[in-house]
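**Student:** from the sequence below, what's the structure:
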Amino acid sequence: MFNQLFFRSDALTRQLSAPLVDERRQYLALCAAQGMSKCTMEVKARLLLSIAEYLRLAERPNDTIALPEIKKAASRWSRHNWPSPKSSQAKRSREYFTAQAAKWLTFLNRFRTPPKPASVYDQMLAEFRAFMEEDRGLSPATVKGCCSSVRPFLIQLLDGRRSLQTITVSDVDSLLAQKVNEEHYARVSIRDYASSLRSFFRYAEMRGWCPVGIAASIMAPRVFKHETLPAGPTWDVVQEIVDATAGDRPIAIRDHAILMLLAVYGVRSGEVGRLQLTDIDWQLEKITFTRSKMAGTHSFPLSPSVGAAIIRYMKEVRPKSLHRQVFLTRRAPVGPISNGAMWAVVSRQLRKRAPSLKHHGPHSLRHACATRLINQGLSLKEIGDHLGHRDVEATRIYAKVDLARLRDVADFDLGELL
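**Tutor:** The predicted structure is shown next:
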């Protein structure tokens, strides 16, 4: 490993003669497997020597190191390289030293993290999560969303180690009102929060954690039916953003493949992120997605244009990696692309071409796909099957979104029939 990074004899000798040579070699091998460049690994190799020296790692091989000690060592190291501690370079160097030391020590199993005190609400949420997964059979995405909504409320409600037995409906109403008045949440968001809280308090009442009647008393703002119709770009705009990424830059090649999948199949961003190499059957020309909400898989015929975009990405851009996901990060450490990165892929294109849209994320392309299928004359059942809807009502809403067709109906001349 060191022979590949250093060619000067003095630099190579220093690396090989310094303490913890095996530990440093193993960590650098991991960095190489994550796709880091030779230049980055050379910088890391030099820094590992300083980390080992300033933390005296070889002198106490059985000790674990806590974050405060790492920060003190980072300050001493930074002062040696940047005499002015208040300069931006000194600050960045301290942060870099601290971050890299924590990663290396974690790899060595020598990073000591302070024990997180277990709170009452953590145990409650763990049992509530198990109830939703095992007893109710809800999907992981639904369970995660519900717990994410309930957790911040419990932190505030149980502030100061209050017992859930002392919580009243007024306490819950006050926090919901705060979301509206101070944080300016939309009515739909408050409705979803209230729904999650009702689910939790129904379970809490069943377990005897809180007084009976709180769940039934949690009120949500009235949201009119179809008040929030799904809004997506027109299909012309979708074609524009797909065409805009049909270039030769690596990021354009990757984005083009992602946009094609989102637009053609109307899948969710998480379903694209979970797509694995084995999910594409090139011989049978079939692609299979793992659904986010139905806890199952859904197979589609592999469109030639989509297949061509994926093949080009895999041949020209995709980093070599042990990860089985199709889409990976472009920079090291290489790993599966996140939902945030997926959102950015769509957003940076839609904001340019459809700035008036309320939402610019991947889900808007799902709405555009559904509306296009409506325009092509497919039945609600066929569209629901394509989108993976279990309830036809979830699909029926798209019939109300297609305003152009509704106007055609309104303008239809009945002629002599009247």
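**Student:** please make it C-alpha for all contacts and neighbour counts, starting now.
**Tutor:** Fine.
**Student:** how many neighbours does Arg162 have?
**Tutor:** 12 (other Cα atoms under 10 Å).
**Student:** contacting residues for it?
**Tutor:** Neighbour list for Arg162: empty [criterion: Cα atoms under 8 Å, 6 or more residues apart in numbering].
**Student:** structure for this one too, so we can compare:
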Amino acid sequence: MISPALTDALARWLDHVRAIDGAAENTVKAYQTDVLAFLAFLQTHHGDSQGINAIKCLTVSDMRSWMAHERGRGVAARSLARMLSAVKSFIRYMAERHDFDPSAVLMTRAPKFQKKLPRPLAVDAAKAMIETAEFQAREHWAALRDVAAITLMYGCGLRISEALGLKGRDAPLADVIRITGKGGKERIVPVVPAARDAVEAYRGACPHDLADDQPLFRGIRGGALHAAQLQKTVAQTRMQLGLPATATPHALRHSFATHLLNAGGDLRSIQELLGHASLNTTQMYTAVDTARLMEVYKSAHPRASGRK
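**Tutor:** All right, here's what the predicted structure looks like:
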């Protein structure tokens, strides 16, 4: 059983993460789940009620036992690394407020895993995705809606949640729009003419009243368009074009960044357009570009390909 004092401390930490770090609500919920799972393990591991003193007395052995337990349950290395990050953050917060040294525990290493690089679409495949999406919906206005949303994701680098989060007041789209992304962080995004035209075509055909305070993108019955429906449209389009399973809505955002980089865009500007908090996140696109370059090298270079 987790003591009331520790339960209260966890709640205060989550409020801190929400308010000070600006974490999105989904992130906060994930942190809560991860730390609660860790505390539940400690209770089983030590066989008694867990209070604040249990956090003060944590050892490296405790951390390793917990990680071994999670791996034994089938938790992947990537997920465990995320869980460890949340637990460390909580321990660091507790140490600052209860005056104990967490250094040894915080030195616990995350399991190694291979980072998955984003799989952007080729330029012609992205164009084909937009053109073919129009044929997935039965209603003409819904087809225009899907094209508009997909064009926004590829043309402006929006997340699916950001595109579907637009309100009636946001249209007609200006040359730049203000987007609220993860953690409530705002950024200014230029709007390409193709995206603006696609949204206007949809608005002109939509049978529902697109009031200022209501969602811009609507479902067939007039409610907000759900991400699952747009994902289904992209999946149908992908299969029709014979594209790989990696051709998802988020891949359109990756494609936006990669194609900008290939056209000479600098990382700092792309970071701002994508709303990445850290430049390190954006730098993965240089790895994508390098990986593609190496593939070309291996297939074309006489020595690399084994030709003489």
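**Student:** TM between them?
**Tutor:** Once superposed, the chains reach a TM-score of 0.75 (TM-score structural alignment, normalised by the length of structure 2), with 285 aligned residues with a Cα RMSD of 3.5 Å.
**Student:** ok so Gly160 of structure 1 is a strand residue?
**Tutor:** No - counting by DSSP: H, G, I helix; E, B strand; the rest coil, Gly160 of structure 1 is not part of a strand but coil.
**Student:** ok, now how distant is it from Leu328 of structure 1?
**Tutor:** Going from Gly160 of structure 1 to Leu328 of structure 1 by Cα to Cα, to the nearest Å gives 43 Å.
**Student:** more crowded one of the two?
**Tutor:** A direct count of neighbours by other Cα under 10 Å for Gly160 of structure 1 and Leu328 places Leu328 higher, at 22 against 8.
**Student:** now the strands for the stretch 51-200 of structure 1?
**Tutor:** Along the stretch 51-200 of structure 1, counting by DSSP state E, counting those that start in this stretch, strands occupy 65-66, 111-112.
**Student:** what range in structure 2 does the last one sit on?
**Tutor:** I take that to be strand 111-112 of structure 1. Following TM-score structural alignment, strand 111-112 of structure 1 has no partner segment in structure 2.
**Student:** which residues are contacting that strand?
**Tutor:** Residues from elsewhere that reach strand 111-112 of structure 1 (Cα under 8 Å, 6+ apart): 64-67, 102, 105.
**Student:** so who does the residue lying closest to Cys210 of structure 1 once chain neighbours are set aside touch?
**Tutor:** Nearest residue to Cys210 of structure 1, sequence neighbours excluded (Cα to Cα, 6 or more residues apart in numbering): Gln165, at 4.3 Å. Residues in contact with Gln165 of structure 1 (Cα under 8 Å, 6+ apart) are 209-211.
**Student:** against Leu293 of structure 2, how distant is Arg18 of structure 2?
**Tutor:** Per Cα to Cα, Arg18 of structure 2 is found 41 Å from Leu293 of structure 2.
**Student:** out of those two, which sits in the busier spot?
**Tutor:** Arg18 (16 against 11).
**Student:** check contacts around the more buried one.
**Tutor:** Counting by Cα under 8 Å, 6+ apart, Arg18 of structure 2 has contacts 24-25, 28.
**Student:** which position in structure 2 aligns with Tyr263 of structure 1?
**Tutor:** Slight slip there: residue 263 of structure 1 is Ala, not Tyr. Using TM-score structural alignment, Ala263 of structure 1 pairs with Tyr154 in structure 2.
**Student:** typo on my end, it should be Glu95 of structure 1
**Tutor:** Using TM-score structural alignment, Glu95 of structure 1 has no partner in structure 2.
**Student:** setting aside sequence neighbours, what's the nearest residue to Glu95 of structure 1?
**Tutor:** Ala74 (7.7 Å).
**Student:** how many other residues sit next to the one you found?
**Tutor:** Here the number of neighbours of Ala74 of structure 1 (other Cα under 10 Å) works out to 26.
**Student:** which ones are touching the corresponding residue of structure 2 for Ala399 of structure 1?
**Tutor:** Superposed on structure 2 with TM-score structural alignment, Ala399 of structure 1 falls opposite Thr286. Residues in contact with Thr286 of structure 2 (Cα under 8 Å, 6+ apart) are Leu261.
**Student:** measure Thr286 of structure 2 to Leu267 of structure 2 for me?
**Tutor:** For Thr286 of structure 2 relative to Leu267 of structure 2 (Cα to Cα), the value is 9 Å.
**Student:** quickly list what's touching both of the two.
**Tutor:** Jointly contacting Thr286 of structure 2 and Leu267 under the rule Cα under 8 Å, 6+ apart are Leu261.
**Student:** picking that back up, in a markdown table, list the strands of the stretch 51-200 of structure 1 along with mean neighbour count and distance to Tyr96 of structure 1.
**Tutor:** Listed next are the strands of the stretch 51-200 of structure 1 as a markdown table, based on neighbours: other Cα atoms under 10 Å; distance: least, Cα to Cα, whole Å:
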| stretch | mean neighbour count | distance to Tyr96 of structure 1 |
| --- | --- | --- |
| strand 65-66 | 17 | 16 |
| strand 111-112 | 16 | 16 |
